[in-house]
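Asker: What follows is a predicted protein model with its sequence.
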Amino acid sequence: MFLARRTLLRLSNLKYSYYTVNQNLEKSQYDLAKSLYAKIKATGPITIADYMKEVLINPLGGYYIHKDMLGESGDFVTSPELSQIFGEMIAIWFLNEWSKVGSPKPFQIVELGPGKGSLCQDILRVFKHFQALKEASVCLVEISPFLSDIQARKLCAQTILSKNEDDPVYRQGTSITHSTPIKWYRDLKNVPNIFTLLIAHEFFDALPIHKFRKTDLGYREVLIDIDKTKNMTFRYVMANHETPALKLFLNKNETREEFEVSPQSLVLVKDIATRLEEDGGLALIGDYGHEGEGTDTFRAYKKHKQHDPLLEPGTADLTADVDFSALKNAAIEEGKVLAFGPTSQRDFLLRMGIEHRVKNLGEAANEEQMKSIRFGFDMMTDPAKMGTRFKFLSLLPSVLKDILQKVPVVGFH
């Protein structure tokens, strides 16, 4: 905590720039109902995981592919869009933990699902303030051409698009104020193998899930079928028999009436663990989630309100709370990394010293600016809002065990 406080004192000299994101972007809505209807009619009911993949990342009309979903005029708001202080706290965490291992270079900042680029922008600003961008590069893992364009306009003066669709780097440029190379990838596996500071903020909650429910015959998977009573609509049904996913993921000690599993999340966190062990690095995962007690969390959001996930597919965000217990167990299973947390966003931010930063900003802010700062702080830390529903998990290479016993991971103790 001493390192974090010392960093906060230096951060007090960093100018707080009040920016707003242009939300007046044209919104396109895509109706995937016809293709989904045809698929189910031909092959039978599909899993929720398959439904999520089609609705969210279908190249022709996926929600994440063509839609500007963030901000007041979108469907939901994330912490980086509420306040730059959030990104500053994330940057401080990385600076502290990176310094414990000697700040190795070269290094890369990797963000999974960068949204509008606000978090990356704030992290770069803090790193520049501490003159910590020497031999640094940024890798953004983003499947959406639409969002990558928004990110590029925020972060770079200009970018170059690859003419080869098979090129792992499909866009690249240099940050506007920091002269740091920024490259865009569709998959983490293509990101270079060097020391990595990896942030995944509100990324895992969008990965596909399988849902299971207890019945008189035991657990069965929840599927999505055609609703024959209404034209071009869908409904939930129970699988008649045990599905492959159920056989693979049912824990013999399971007692919940319903539970969800995200196989893609478990594979990804194992890949992150391998990367950290082999190349060195730190990872911070932040998301809505639970610690293994969650049941029915699959939902949709449209215009900041809950929406029926089966209604108008492609026009609303689909999400499910992250099972941090499963994520943590998968990460540490092979002993490659140490995991700390999960801890609530409220506790993480308070331990990082967010209150001191708010107080410092208040000394120079006008009334309107202070109102905005306080609003963001309240939204991020209030237990009734994002404070406890949002959680953080950190992963560090197992070889750091002795160091971390002497100097614990900041934000989690």
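Answerer: Noted; the coordinates are in hand.
Asker: going forward, measure contacts between C-alpha atoms and count neighbours the same way
Answerer: Fine.
Asker: mind listing the helices for the stretch 151-300 of the chain?
Answerer: 244-249, 263-279 (DSSP state H, counting those that start in this stretch).
Asker: Need the winner for burial among the ones you listed.
Answerer: helix 263-279 (a mean of 19; mean count of other C-alpha atoms under 10 Å).
Asker: Against which helices or strands is that helix packed?
Answerer: Judged by 3 or more C-alpha pairs under 8 Å, 6 or more residues apart in numbering; DSSP states H and E, helix 263-279 is in contact with strand 195-201, strand 281-290, helix 324-332, strand 337-344, strand 390-397.
Asker: quick one, that helix and helix 324-332 angle?
Answerer: Interaxial angle, helix 263-279 versus helix 324-332 (axes from the mean of the first three to the mean of the last three C-alpha atoms, to 10 degrees): 40 degrees.
Asker: Show me the contact partners of helix 263-279.
Answerer: With contact meaning C-alpha atoms under 8 Å, 6 or more residues apart in numbering, helix 263-279 is reached by 193-196, 204, 207-209, 281-283, 326-327, 330-332, 336-337, 395-398.
Asker: What of stretch 134-146?
Answerer: Stretch 134-146 is contacted from outside by 64-68, 105-114, 148, 180-188, 191, using C-alpha under 8 Å, 6+ apart.
Asker: returning to that earlier point: looking at the helices and strands packed on helix 263-279, which is nearest to Glu242?
Answerer: Closest of the helices and strands packed on helix 263-279 to Glu242 is helix 324-332, at 21.6 Å (criterion: C-alpha to C-alpha).
Asker: If you count neighbours, what's buried in the closest one?
Answerer: Of all the residues in helix 324-332, those buried under the rule 16 or more other C-alpha atoms under 10 Å are Phe324, Ser325, Ala326, Leu327, Lys328, Ala330, Ala331, Ile332.
Asker: dropping in the other structure now:
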Amino acid sequence: MHRSEISKLNMILSRVRHPKFTVKNFTIVRTYYNVKRKVKVDEDYLAKHIHQKIRAKGPVTVAEYMKEVLTNPMAGYYMHKDMFGDTGDFVTSPEITQMFGEIIAVWFLNEWQKMGSPKPVQIVELGPGRGTLCNDILRVFSHFKALHKASLHLVEISPTLSEVQAKQLCNETNPTPESDTVYKRGMSHHGIPVFWHKQLEDVPHSFSLIVAHEFFDALPIHKFHKTFNGYKEVLIDIDCDETTDSLPKFRYTLARNETPMSKLLVKPDETREHVEISPDSIAIFRTICERVKFSGGIALVCDYGHNGTGTDTFRAFKKHQQVDPLVLPGTADLTADVDFSLLRNVANEVDGVITLGPSTQKNFLLKTGLEYRFKALARNIEDKDQLENLTECYNFLVDEEKMGERFKFCALFPETARKILNKAAVVGFSWQ
């Protein structure tokens, strides 16, 4: 990045107000180790539901299992609970410290200004959690008076989380008719309209700043295992040896024959022993690419992931610990690392968009000014405990053994912006 760009970002960061830093005790979000199955007899609605489904139709794919566990209307993990924070199952970067959201906001402001700050502008977040990241982005945009002719669009399927977001972001909200593509709307504390949608396709087509933070890692995946007879899809079946009348148990098994998804998704040149592919990720990322191409905008994807080298990453997290994904479905978060090389291939197929990354979180945040922001906040903290906590938060974001290397960033720009970006390269990414 050019020195002029560094100076510009530091100048922007120096003008961001310093909100009172709140001490946030947090636990490591996601760890990587194998666990033994541990069963607790409670909250077994989904286990019984999936058990009945398998008895009626046979083994299900991992994608079908994930969809039921995460989004089942009656008991899906994301549908009826707030799973974030110390009392939940995991903590995300925006929940750890406001520095993360501020850096994301400054990055969007900087890149948007290079393109002439086209208006009207939509800020769009996929899977906004508690709304913490959006809240930080709006606060920074408001400080720089960048919310004129702006609107906020949240893609959220969870009724519970949409209520949490509404309390965080808005003075008041109102439901809309079921036939409307907007199921809730409100006015933000910063005076811009906020809309809730079930899917990205329902968001109006306009110049957009799109952010997807820990969104793609929760989308259903198909798993494949390499055998002497080629790749076989991994399925989930009833574990007859362990199932009791009160608590069904499940096991992995391999499909005997080639499945439609193994024919469609596994490439002829694939060599990995285990392969995980998400058709939903492909479809949604293609939609993002087409929006950036035809309507204009910038997209930033931030997630746990790899660049085409990942293998067996399907995991579950409960109370900040890794647990067995097949035990008590619906009581733990399910996740799989995002294949950023697959997303790049999707963008290449769309054509007309510029794809950058993946860049590690450490690289992205430090190049975008996180260290400068950390030092600026630290200078205004007199309490020793708060300063130690701020330092711990900073290290957690950039430490290579924590989030610094495991978390990746990918950006999208329209091809029409290439001349602009050739003069002023995108911050946080390598530019050729």
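Answerer: On my side now, so go ahead. Everything numeric in this text was worked out from a predicted model, so none of it was measured.
Asker: Mind checking the TM-score on these two?
Answerer: After superposition, the two chains reach a TM-score (TM-score structural alignment, normalised by the length of structure 1) of 0.96; 407 aligned residues with a C-alpha RMSD of 1.6 Å.
Asker: ok, back up a step: to Glu363 of structure 1, which of the helices of the stretch 151-300 of structure 1 lies closest?
Answerer: The closest of the helices of the stretch 151-300 of structure 1 to Glu363 of structure 1 is helix 263-279. By C-alpha to C-alpha, the value is 40.1 Å.
Asker: how big is the offset of that closest one relative to structure 2?
Answerer: Its aligned residues in structure 2 lie a mean 0.7 Å from helix 263-279 of structure 1 after superposition (mean C-alpha distance after the TM-score superposition for structure 1).
Asker: Where in structure 2 does that helix align, residue-wise?
Answerer: Alignment of helix 263-279 of structure 1 against structure 2: residues 279-295, by TM-score structural alignment.
Asker: Off-centre distance for the matching stretch?
Answerer: Distance of stretch 279-295 of structure 2 from its chain centroid, counting by C-alpha atoms, centre = their mean, to the nearest Å, is 15 Å.
Asker: go on, stretch 368-387 of structure 1?
Answerer: Using C-alpha atoms, centre = their mean, the offset of stretch 368-387 of structure 1 from its chain centre is 20 Å.
Asker: What span of structure 2 is it aligned with?
Answerer: Counting by TM-score structural alignment, stretch 368-387 of structure 1 sits on residues 385-404 of structure 2.
Asker: Could you do stretch 233-249 of structure 1 as well?
Answerer: The counterpart of stretch 233-249 of structure 1 in structure 2, using TM-score structural alignment, spans residues 249-265.
Asker: same question, stretch 147-161 of structure 1
Answerer: Counting by TM-score structural alignment, stretch 147-161 of structure 1 sits on residues 161-175 of structure 2.
Asker: how far apart are the matching stretch and its match in structure 1?
Answerer: Counting by mean C-alpha distance after the TM-score superposition for structure 1, stretch 161-175 of structure 2 comes out at 0.8 Å.
Asker: buried set for that stretch?
Answerer: Result for stretch 161-175 of structure 2 [16+ other C-alpha under 10 Å]: buried residues Leu161, Ser162, Val164, Gln165, Ala166, Gln168, Leu169, Cys170, Thr173.
Asker: just the strands in the stretch 51-200 of structure 2 please.
Answerer: Using DSSP state E, counting those that start in this stretch, the strands of the stretch 51-200 of structure 2 run over residues 60-61, 121-126, 150-155, 170-175, 184-188, 193-197.
Asker: so which of those gets nearest Glu388 of structure 2?
Answerer: strand 121-126 (31.2 Å).
Asker: if you line the two up, which stretch of structure 1 does that closest one fall on?
Answerer: Under the alignment (TM-score structural alignment), strand 121-126 of structure 2 falls on residues 107-112 in structure 1.
Asker: measure Asp351 of structure 2 to Ser278 of structure 2 for me?
Answerer: According to C-alpha to C-alpha, to the nearest Å, Asp351 of structure 2 stands 21 Å off from Ser278 of structure 2.
Asker: what about the two, which has more around it?
Answerer: For Asp351 of structure 2 versus Ser278, the count of surrounding residues by other C-alpha atoms under 10 Å is larger for Ser278: 21 against 15.
Asker: Is it correct that the more buried one is in contact with Asp217?
Answerer: No. If you go by C-alpha atoms under 8 Å, Ser278 of structure 2 and Asp217 don't touch, sitting 9.3 Å apart.
Asker: one step back: redo the helices of the stretch 151-300 of structure 1 as a markdown table? Include distance to Asn22 of structure 1.
Answerer: Putting the helices of the stretch 151-300 of structure 1 into a markdown table (distance: least, C-alpha to C-alpha, whole Å) gives the following:
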| stretch | distance to Asn22 of structure 1 |
| --- | --- |
| helix 244-249 | 42 |
| helix 263-279 | 32 |
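Asker: wait, which of those helices is closest to Trp98 of structure 1?
Answerer: The closest of the helices of the stretch 151-300 of structure 1 to Trp98 of structure 1 is helix 263-279. By C-alpha to C-alpha, the value is 12.7 Å.
Asker: Disregarding flanking residues, what is the spatial nearest neighbour of the counterpart of Leu147 of structure 2 in structure 1?
Answerer: In structure 1, Leu147 of structure 2 lines up with Leu133, judged by TM-score structural alignment. Nearest in space to Leu133 of structure 1, with sequence neighbours left out and distances taken as C-alpha to C-alpha, 6 or more residues apart in numbering, is Phe127 at 6.1 Å.
Asker: Before I go, just wanted to say thanks for your time.
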